[in-house]
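S.K.: what's the 3D shape of this:
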Amino acid sequence: MDGVLVIDKPEGLTSHDVVAAARRILGEKRIGHTGTLDPLATGVLPLACGRATRLVRFLTASDKDYDATMLFGVTTDTLDVTGEETSRSGRAPSPDALVTALRAFEGEQMQAPPAYSAKKVGGRRAYEFARRDEPVELAPVRVRVAHIELLAFAGDPSSSLGASRCRIALTCSAGFYVRSLVRDLGERLGTGATLEALRRTRSGDFTLDEAVDLDDVGRKRLDPSDSGS
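M.R.: You can find the predicted model right below:
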């Protein structure tokens, strides 16, 4: 089987979990994903199958679109709601301050990856150090935000994690961490923030419109246009 299969990754699975499931269902060992999604995240995860695996490095380098929801007034060690709470301020930004702060992240910038990430340091994943409380320095990486937009902002006093939340849409370069953006935005606003939900809506030329649920993989015809044949 040669081609690209676009999965709508469900919450709770790692990208590797999806690859393993696809290998089992399709009976194809040569399958690789083209851009890691954290277990919390959902959305577009293109899988290169068969001869198309030689295209992985090109597909991985593509820009991505995300829809993200964050909570203000709280921080966590993983920079998302799956982690342990590290601080709580209860503060929320004003809408004007939020819009101004978001605009500051457009363009090229240096971004520090999250401590809990798959970045390799000396042959080990960064999250391995973080889980053992071992200090490790992750070098900032040059990234780019082509567009960022505030979609919604609302107070939420009933939230168990924070006083308010906002939803944003952004287009960014490969290697960009939305969790790091949320961390940096919270620091800029002086409120603290953590990621609540993340959905990838586009990866390169692949969008949610063509994505299928993992349960439907066995019934999906592979797209031969990206097989390299």
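
S.K.: Only C-alpha atoms from now on, for both contacts and neighbour counts.
M.R.: Fine.

S.K.: which one is the residue most central in space within the chain nearest to, not counting chain neighbours?
M.R.: Centroid-nearest residue in the chain: Leu37, 5.0 Å away (criterion: Cα atoms, centre = their mean). Nearest residue to Leu37 in three dimensions, chain neighbours excluded: Ser15, at 5.8 Å (Cα to Cα, 6 or more residues apart in numbering).

S.K.: Identify the residues contacting stretch 2-19?
M.R.: Outside stretch 2-19, the residues that touch it by Cα atoms under 8 Å, 6 or more residues apart in numbering are 31-33, 36-52, 206, 208, 210-214, 217, 220, 222-227.

S.K.: repeat that for 7 Å
M.R.: For stretch 2-19, contacts defined as Cα atoms under 7 Å, 6 or more residues apart in numbering pick out 31-33, 36-52, 208, 210-214, 222-227.

S.K.: Buried ones in the longest strand along the chain, by neighbour count?
M.R.: In the chain, assigned by DSSP state E, the strand with the most residues is strand 141-155. Of the residues in strand 141-155, 143-146, 148, 150, 153 count as buried by neighbour count, 16 or more other Cα atoms under 10 Å.

S.K.: where along the chain do the strands fall?
M.R.: So, for the chain - with DSSP E - the strands run 3-9, 31-33, 42-49, 64-72, 74-76, 85-88, 107-111, 120-121, 124-125, 141-155, 164-172, 193-203, 206-207.

S.K.: returning to what we had before: let's have the buried residues of strand 141-155 in TSV, adding distance to Gly122.
M.R.: Rendered in TSV, the data for the buried residues of strand 141-155 read as follows (distance: Cα to Cα, whole Å):
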residue	distance to Gly122
Val143	22
Arg144	26
Val145	28
Ala146	32
Ile148	34
Leu150	38
Phe153	41
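
S.K.: another one to check against the first:
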Amino acid sequence: MDGIINVLKPPGMTSFDVVGFLRRVLKTTKIGHTGTLDPAAVGVLPVCIGKATKIIEFMTDKDKVYRAEMTLGISTDTQDGLGNIISQRPVGVSADEIIRVFNDFTGKQQQIPPMYSAIKINGKKLYELARKGITVERKPRDIEIHFLRILNVFHDNRVLFDVGCSKGTYIRTLCSDIGDKLGTGAHMSFLVRLDAGGFNIKDSITVEEIEDYAIKGVLERYVTPIDKAFSDYGSYVVDDPHEKKLLNGCSIEITGKGFIDGELIRIYNRNNVFIALGTVTIKSGKVLLKSKKCF
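M.R.: So this is what the prediction gives:
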């Protein structure tokens, strides 16, 4: 089985737990997820199986969409509802103020990762240090918030919103930062991932369904082919001699318009079989194509 399963991760399970579960169900070790979800969070967790594990590095770079709830007035050490309360402040802000501050957080910016995260510094995961009461300096990361849409302003000091963002964005840190700017403090009290790189929650399946479908022998119906994960990329069909050159690591000259230097495209052979992701290079007026990952 080669492809991607759009898993609906349940609360209480880590992303690693999901991978371990699928290893047992599918009886394979060649498997990996495409982006960690916190244990308390739910939602889309694309899991790559077989040859699809080669595309994990590309999948993690893709944008994400979340629905989150932020509770004002309470800050926690983990920036979510599972942590210890470190401060409580009165919530004396209006809906208009909340909307204004939310608007300030769209666009390209830098974000300091939370201590309770799996990022490693000097070989140690930050959350391991945090549990020992140790705080270390973290370098800000470049992120981009593509949109913030408030769905429900101010119900019991809570704000429900959708956010589209780049890789590496911590939504609980976003909630905490917004709360600090409002002067009330805040933490993330709920999170569901609605979309990850084009894999949408409406098409996801639960771990219970995966196990049931595997027993019935119909799970492959719910496995997305590798190339479908890159349906937003361009494509190119090569003949037999060029296919051989590409698979041997050589560059080939291709024809056509609209290619962009450095872009990734899907490469198919003359039988319409997906064989590789390739990189386009434009040099001296020539359009060259070289395989980056072969399948």
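
S.K.: TM-score them against each other, please.
M.R.: In this superposition the chains share a TM-score of 0.94, using TM-score structural alignment, normalised by the length of the first structure; 222 aligned residues with a Cα RMSD of 1.2 Å.

S.K.: which among the contacts of stretch 2-19 of the first structure end up buried?
M.R.: Of the contacts of stretch 2-19 of the first structure, these count as buried by 16+ other Cα under 10 Å: 31-33, 37-52, 208, 211-212, 214, 222, 226-227.

S.K.: any idea how far Ala211 of the first structure is from Lys64 of the first structure?
M.R.: When distance is defined by Cα to Cα, to the nearest Å, Lys64 of the first structure is 15 Å away from Ala211 of the first structure.

S.K.: thinking again about what came up before, the longest strand of the first structure vs the second structure, average distance?
M.R.: Strand 141-155 of the first structure differs from its equivalent in the second structure by a mean of 0.9 Å after superposition (mean Cα distance after the TM-score superposition for the first structure).

S.K.: correct me, but Lys293 of the second structure touches Leu277?
M.R.: Yes - assessed by Cα atoms under 7 Å, Lys293 of the second structure is found in contact with Leu277 at 5.2 Å.

S.K.: of these two, who's got more company?
M.R.: Neighbours were tallied for Lys293 of the second structure and for Leu277 using other Cα atoms under 10 Å; the higher tally belongs to Leu277 (23 against 15).

S.K.: Now for the more buried one: which residues touch it?
M.R.: Leu277 of the second structure is in contact with 264-267, 291-294, counting by Cα under 7 Å, 6+ apart.

S.K.: how close does it get to Asp240 of the second structure?
M.R.: The value you get for Leu277 of the second structure to Asp240 of the second structure, if Cα to Cα is used, is 17 Å.

S.K.: ok, now Gly234 of the second structure?
M.R.: According to Cα to Cα, Gly234 of the second structure and Asp240 of the second structure sit 20 Å apart.

S.K.: Please apply the same query to Tyr66 of the second structure.
M.R.: Tyr66 of the second structure sits 44 Å away from Asp240 of the second structure, going by Cα to Cα.

S.K.: Between those two, which is the more surrounded one?
M.R.: Neighbour count, other Cα under 10 Å: between Tyr66 of the second structure and Asp240, Tyr66 has more, with 21 against 11.

S.K.: State the number of residues packed around Arg100 of the second structure.
M.R.: Neighbours around Arg100 of the second structure, by other Cα under 10 Å: 11.

S.K.: same question, Arg165 of the first structure
M.R.: Burial of Arg165 of the first structure is recorded as 23 neighbouring residues (other Cα under 10 Å).

S.K.: What is the aligned counterpart of it in the second structure?
M.R.: Residue correspondence to the second structure (TM-score structural alignment): Arg165 of the first structure is matched to Arg158.

S.K.: Leaving aside the residues adjacent along the chain, what's closest to that match?
M.R.: Thr71 (4.4 Å).

S.K.: Can you find the partner of the one you found in the first structure?
M.R.: Match for Thr71 of the second structure (TM-score structural alignment): Leu71.

S.K.: can I assume its match is in contact with Ser164?
M.R.: Yes - contact status for Leu71 of the first structure versus Ser164: in contact at 5.9 Å, counting by Cα under 7 Å.

S.K.: one step back: please render the strands of the first structure as CSV that adds distance to Ala97 of the first structure to the earlier fields.
M.R.: Shown next, in CSV, are those (distance: least, Cα to Cα, whole Å):
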stretch, distance to Ala97 of the first structure
strand 3-9, 33
strand 31-33, 38
strand 42-49, 29
strand 64-72, 13
strand 74-76, 18
strand 85-88, 20
strand 107-111, 19
strand 120-121, 35
strand 124-125, 36
strand 141-155, 12
strand 164-172, 13
strand 193-203, 14
strand 206-207, 32
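
S.K.: For Pro135 of the first structure, find the nearest of those strands.
M.R.: Nearest of the strands of the first structure to Pro135 of the first structure, taken as Cα to Cα: strand 120-121 at 11.3 Å.

S.K.: how close does that closest one sit to the second structure?
M.R.: Mean for strand 120-121 of the first structure is 0.7 Å (mean Cα distance after the TM-score superposition for the first structure).

S.K.: what's Pro39 of the second structure in contact with, if anything?
M.R.: Neighbours of Pro39 of the second structure in contact, by Cα under 7 Å, 6+ apart: 11-14.

S.K.: do that again at 10 Å, thanks
M.R.: Contacts for Pro39 of the second structure (Cα atoms under 10 Å, 6 or more residues apart in numbering) come out as 9-17, 82.

S.K.: Please check those and keep the buried ones.
M.R.: Among the contacts of Pro39 of the second structure, those classed as buried by 16+ other Cα under 10 Å are 9-10, 14-15.

S.K.: among those residues, which are in helices?
M.R.: Cross-referencing those against helices under DSSP state H gives Ser15.

S.K.: Between all of the buried ones among the contacts of Pro39 of the second structure, which two are separated the most?
M.R.: Greatest spatial distance in those: Pro10 and Ser15, 9.6 Å, computed using Cα to Cα.

S.K.: Tell me how many other residues crowd whatever residue of the second structure lines up with Arg91 of the first structure.
M.R.: When the second structure is aligned by TM-score structural alignment, Arg91 of the first structure is paired with Val91. When counting by other Cα under 10 Å, one arrives at 16 neighbours for Val91 of the second structure.
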